[in-house]
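Engineer: the following block contains a protein sequence and its predicted model.
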Amino acid sequence: MRLSRRRALALGLAIPAVLRSGRADAAPVLKISHQFPGGTATEGDFRDRLCRRFAAMIGERSKGALGAEVYPGSSLMKTNAQFSAMRKGALDMSLIPLSYAGGDLPELNIGLMPGLVTSYDEGLAWKAKPIGQELTRLLAAKGIVIVTWIWQAGGVASRTRPLVDVADAKGLKVRGGSREMDLVLQAAGASVLSLPSNELYAAMQTGACDAALTSSTSLTSFRLEELAKHLTTGRARSYWFMLEPLVMSKASFDRLSAEERDIIVAAGAELEAFGRNAATEDDIRVAKVYEAAGARVYDLDDKVVQAWRTLARDTAWKDYANKNESCARLIKLAMEVGS
């Protein structure tokens, strides 16, 4: 007896990709999981909106032969399980910071290397440069395909005192977002904690975390303005840029027809302009949100960014390059983009 998709879901059974509609020849329906709050194609966190736009685009361009379902708020699976699930072919797609997988694949911490990328132009230039080509090859070998390149600037929300200059970090409990950012913060005198951005509210609410570095979008999407009394923005300058792409399991990608793969690639590339525009708009919007909530807002200048960059070069960059030959090559190629 063959179970319908609805009946199987009701019973809590996993449904392989080729059986999602109960037939081996059914149109593929890709599952996209992410940690961010859900919304609509026009309202809410832009990363969720991007995923929904992607789903609509591939459905329209394939004339219904290809589709996607979006699962926001880690509703399909926990945040830290998503990357490994894609590598195994157990999850089709996710929009996720590459650095979240840095524990297993240290090379991916290049995606949140403090001070390395200092503008959107520089980050988005990676795609066509040797650094992007090398990173694409590495990810493909590990079972992951980059569909949409997305960079986000970051800021700092603090519930106690501002974190702007390097000296401000001393004595604070700070979430940095990657091993390399943590190394810089520790060198500045902070204690660090590691957790995904969707767990920041609880950590700050309980006092486990004094300050959090995260993207401008997450600073508002996770309502940290309700707890923070200080905000350092990335609207003018930033030493914190994160590569948070829409990615796909290579196993799922390879199961598609050549025409379907072309649709995926084209739609993903077209959404990169939307991602950049939305991220830069959030860099400005976050300041207004925090000011309205009563927080004091600070911007970075060239001198402060350079101080953080110098500290990062002496700590995180050096540590990363010493990991293995692959890491050393990646950071060398990345440094060439900004030179």
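Structural biologist: All right, it came through fine.
Engineer: every contact and neighbour count from this point should use C-alpha atoms.
Structural biologist: Noted.
Engineer: three-state assignment of the residue lying closest to Ala65 once chain neighbours are set aside?
Structural biologist: Counting by Cα to Cα, 6 or more residues apart in numbering, Ala27 is the residue found nearest to Ala65 once chain neighbours are left out, at 5.1 Å. Put simply, Ala27 is coil when judged by DSSP: H, G, I helix; E, B strand; the rest coil.
Engineer: which ones are touching Ala27?
Structural biologist: 21, 64-67 (Cα atoms under 8 Å, 6 or more residues apart in numbering).
Engineer: how about the one helix or strand Asp121 maps to: buried residues?
Structural biologist: Using DSSP states H and E, Asp121 maps to helix 120-124. The neighbour-count check on helix 120-124 (16 or more other Cα atoms under 10 Å) flags 120, 122-124 as buried.
Engineer: and the next element down the chain from that helix?
Structural biologist: Next element after helix 120-124 (DSSP H and E): helix 130-141.
Engineer: Asp314 - how many residues pack around it?
Structural biologist: 12 (other Cα atoms under 10 Å).
Engineer: from Tyr320, how far out is it?
Structural biologist: The gap separating Asp314 from Tyr320 is 11 Å, by Cα to Cα, to the nearest Å.
Engineer: so where do the strands sit in the stretch 1-150 of the chain?
Structural biologist: Per DSSP state E, counting those that start in this stretch, the stretch 1-150 of the chain carries strands over the ranges 29-33, 67-71, 93-95, 144-148.
Engineer: OK, contacts around the closest residue to Gly154 other than its chain neighbours?
Structural biologist: Of all residues not flanking Gly154 in the chain, Ser215 sits nearest, at 4.0 Å (Cα to Cα, 6+ apart). Contacts for Ser215 were tallied using Cα under 8 Å, 6+ apart; they are 152-155, 242.
Engineer: contact partners for Tyr100?
Structural biologist: Taking Cα under 8 Å, 6+ apart, one finds 80, 109, 178, 196 in contact with Tyr100.
Engineer: thought the last one was touching Thr79?
Structural biologist: This points to Pro196. Yes. The pair Pro196 and Thr79 passes the contact test of Cα atoms under 8 Å, sitting 7.3 Å apart.
Engineer: of the two, which one has the most company?
Structural biologist: More crowded of Pro196 and Thr79, by other Cα under 10 Å: Thr79, with 21 against 15.
Engineer: want to compare, so here's the second one:
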Amino acid sequence: MKRTTQTLAATLLFSASAIGMASAQTAMRCSHQLPPAHHIAKVVDQWAAEVEKLSEGELDVQVFGADSLVKANDNILAVAKGDIECAFSLNFQWGKTLPLMNVTVGPYTMSSIEAWKKWPTSEAAAFLEQKLAEKGVKNVAWMFQTNTSVFTSKGKALITPADFQGLKMRGIGPAFDRGLTAMGATTVSMPGSEVYQALATGIVDAAITDVAAAYSRKYYEVQDHMTVVPVLAAYLHGYVNPGWYEGLSEKSKAALDQAGKSASQWALDASIQASADAPKQLEEKGVTVHIATDAENEAFRAAMQPAFAEGFAEETGEDGKTLLGLIEKIQ
């Protein structure tokens, strides 16, 4: 098609202007696995808006949730390689790459909200940030997700260690899963986004997840019993590619720092509220919810903790001992 000179000139002028506007911003693609309804997914969105505001538009934060950009298990490598600028992962997704990240999933190890309030500026967090840097990523946000989990099941509640005998169960990582195995379960590793279908089709019989995630991921459609237990503490953390980060202006670096600190508090507030609301929400969907008693929790602790401790010690060595000592300071 022919264009008039005037139209072509106007088009070129607009294109040049658009390119100029685009060049004034630095794209920051952030991948995570959480569904939009999850309370921490909403905190990630709030964090992104805060980064853009504090950077005064220098950073264009583009959030891709629900595994829509990179799959959960690939996020760490994608950021380290520079394929994307940013991602958020659950701590236990570091698996054997950095098993120190699993320290909070030790059965009944760090379930205190007061400890989590101190976490972002603690020596323990700084220790892990250094270890993350050695693995090729720069940490920019700590987002507490839960200290309240559920054992989900169908047909009967899981309220004693003996109830796990013979179950196929979605686990969350090697060290924690040792505790499930000690109770007689066979664990299967899979991302959170695949658990619903696995439960629906019988690939697994049961799962452990954050009580709020059990609601947001609609587990109530495929599981009818849930036992609420303070068995582990999990967190999502945001990290960026170090080379990309070093190319930012001081304003953008400061924006990431401040937004990360604010998001830590937002996540804590949101998680406390979600954990309080979720049991009733699940009951309203027809789930039989059982709050584990002190005696039941003690039985779970006694069955699971030694197996976890053995695995964590094997995987982390002296660094693990150091980290546990630093965590003791904030308990």
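Structural biologist: All right, it came through fine. These numbers were taken from a predicted model, which means no experiment stands behind them.
Engineer: so where is stretch 159-169 of structure 1 in structure 2?
Structural biologist: Counting by TM-score structural alignment, stretch 159-169 of structure 1 pairs with residues 154-164 of structure 2.
Engineer: and stretch 268-287 of structure 1, by the same measure?
Structural biologist: Counting by TM-score structural alignment, stretch 268-287 of structure 1 corresponds to 260-279 in structure 2.
Engineer: same thing with stretch 77-92 of structure 1?
Structural biologist: With TM-score structural alignment as the criterion, stretch 77-92 of structure 1 aligns to 70-85.
Engineer: what's the end-to-end length of that stretch?
Structural biologist: 12 Å.
Engineer: buried stuff in it?
Structural biologist: 70-73, 75-80, 82, 84-85.
Engineer: rewinding a little: map the residue nearest to Ala65 of structure 1 onto structure 2.
Structural biologist: Under TM-score structural alignment, Ala27 of structure 1 pairs with Gln25 in structure 2.
Engineer: tell me how far its match lies from Ala78 of structure 2.
Structural biologist: Where Ala78 of structure 2 is concerned, Gln25 of structure 2 sits at a distance of 22 Å (Cα to Cα).
Engineer: need the residues that contact stretch 67-87 of structure 1.
Structural biologist: 27-38, 48, 51-52, 55-56, 58-59, 91-94, 96, 100-101, 142-144, 196, 198, 248-251.
Engineer: just the buried ones from those residues?
Structural biologist: When the contacts of stretch 67-87 of structure 1 are checked against 16+ other Cα under 10 Å, the ones flagged as buried are 27-38, 48, 51-52, 55-56, 58-59, 91-94, 96, 100-101, 142-144, 198, 248-251.
Engineer: which of the contacts of Ala27 of structure 1 map to contacts in structure 2?
Structural biologist: On the basis of both residues aligned by TM-score structural alignment, their matches' Cα atoms under 8 Å, what survives of these in structure 2 is 64-67.
Engineer: name the member of these with the most neighbours.
Structural biologist: Leu66 (22 neighbours).
Engineer: what's the closest non-adjacent residue to the alignment partner in structure 2 of it?
Structural biologist: Under the alignment (TM-score structural alignment), Leu66 of structure 1 pairs with Leu59 in structure 2. Closest residue to Leu59 of structure 2 apart from its sequence neighbours, by Cα to Cα, 6+ apart: Thr26 at 4.9 Å.
Engineer: repeat for Ala207 of structure 2
Structural biologist: In space, Ala207 of structure 2 is closest to Arg170, 4.8 Å off (Cα to Cα, 6+ apart).
Engineer: that neighbour: what's it in contact with?
Structural biologist: Arg170 of structure 2 makes contacts with 187-190, 195, 204, 206-208, as judged by Cα under 8 Å, 6+ apart.
Engineer: again, 10 Å this time
Structural biologist: By Cα atoms under 10 Å, 6 or more residues apart in numbering, Arg170 of structure 2 lies in contact with 152, 177, 180, 185-192, 194-195, 198-199, 203-209.
Engineer: cool, and Glu107 of structure 1?
Structural biologist: So Glu107 of structure 1 contacts 98-99, 101, 135, 138-139, 320-321, 323-331 (Cα under 10 Å, 6+ apart).
Engineer: quick check on those: which are buried?
Structural biologist: Here, 16+ other Cα under 10 Å leaves 98-99, 101, 135, 138-139, 320-321, 326-328, 330-331 buried among the contacts of Glu107 of structure 1.
Engineer: where in structure 2 does stretch 188-197 of structure 1 fall?
Structural biologist: Stretch 188-197 of structure 1 maps onto residues 183-192 of structure 2, going by TM-score structural alignment.
Engineer: may I see the buried residues of that stretch?
Structural biologist: Quick answer for stretch 183-192 of structure 2 (16+ other Cα under 10 Å): 183-187, 192.
Engineer: same deal with stretch 260-276 of structure 1?
Structural biologist: Result for stretch 260-276 of structure 1 [16+ other Cα under 10 Å]: buried residues 260, 263-264, 267-268, 271-272, 274-276.
Engineer: thinking again about what came up before, now structure 2: which of the contacts of Tyr100 of structure 1 match?
Structural biologist: Shared with structure 2, among these: 80, 178 (both residues aligned by TM-score structural alignment, their matches' Cα under 8 Å).
Engineer: for the contacts of Tyr100 of structure 1, could you give me a markdown table that also reports distance to Asp165 of structure 1?
Structural biologist: Output for these, formatted as a markdown table (distance: Cα to Cα, whole Å):
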| residue | distance to Asp165 of structure 1 |
| --- | --- |
| Asn80 | 31 |
| Asn109 | 23 |
| Ser178 | 19 |
| Pro196 | 24 |
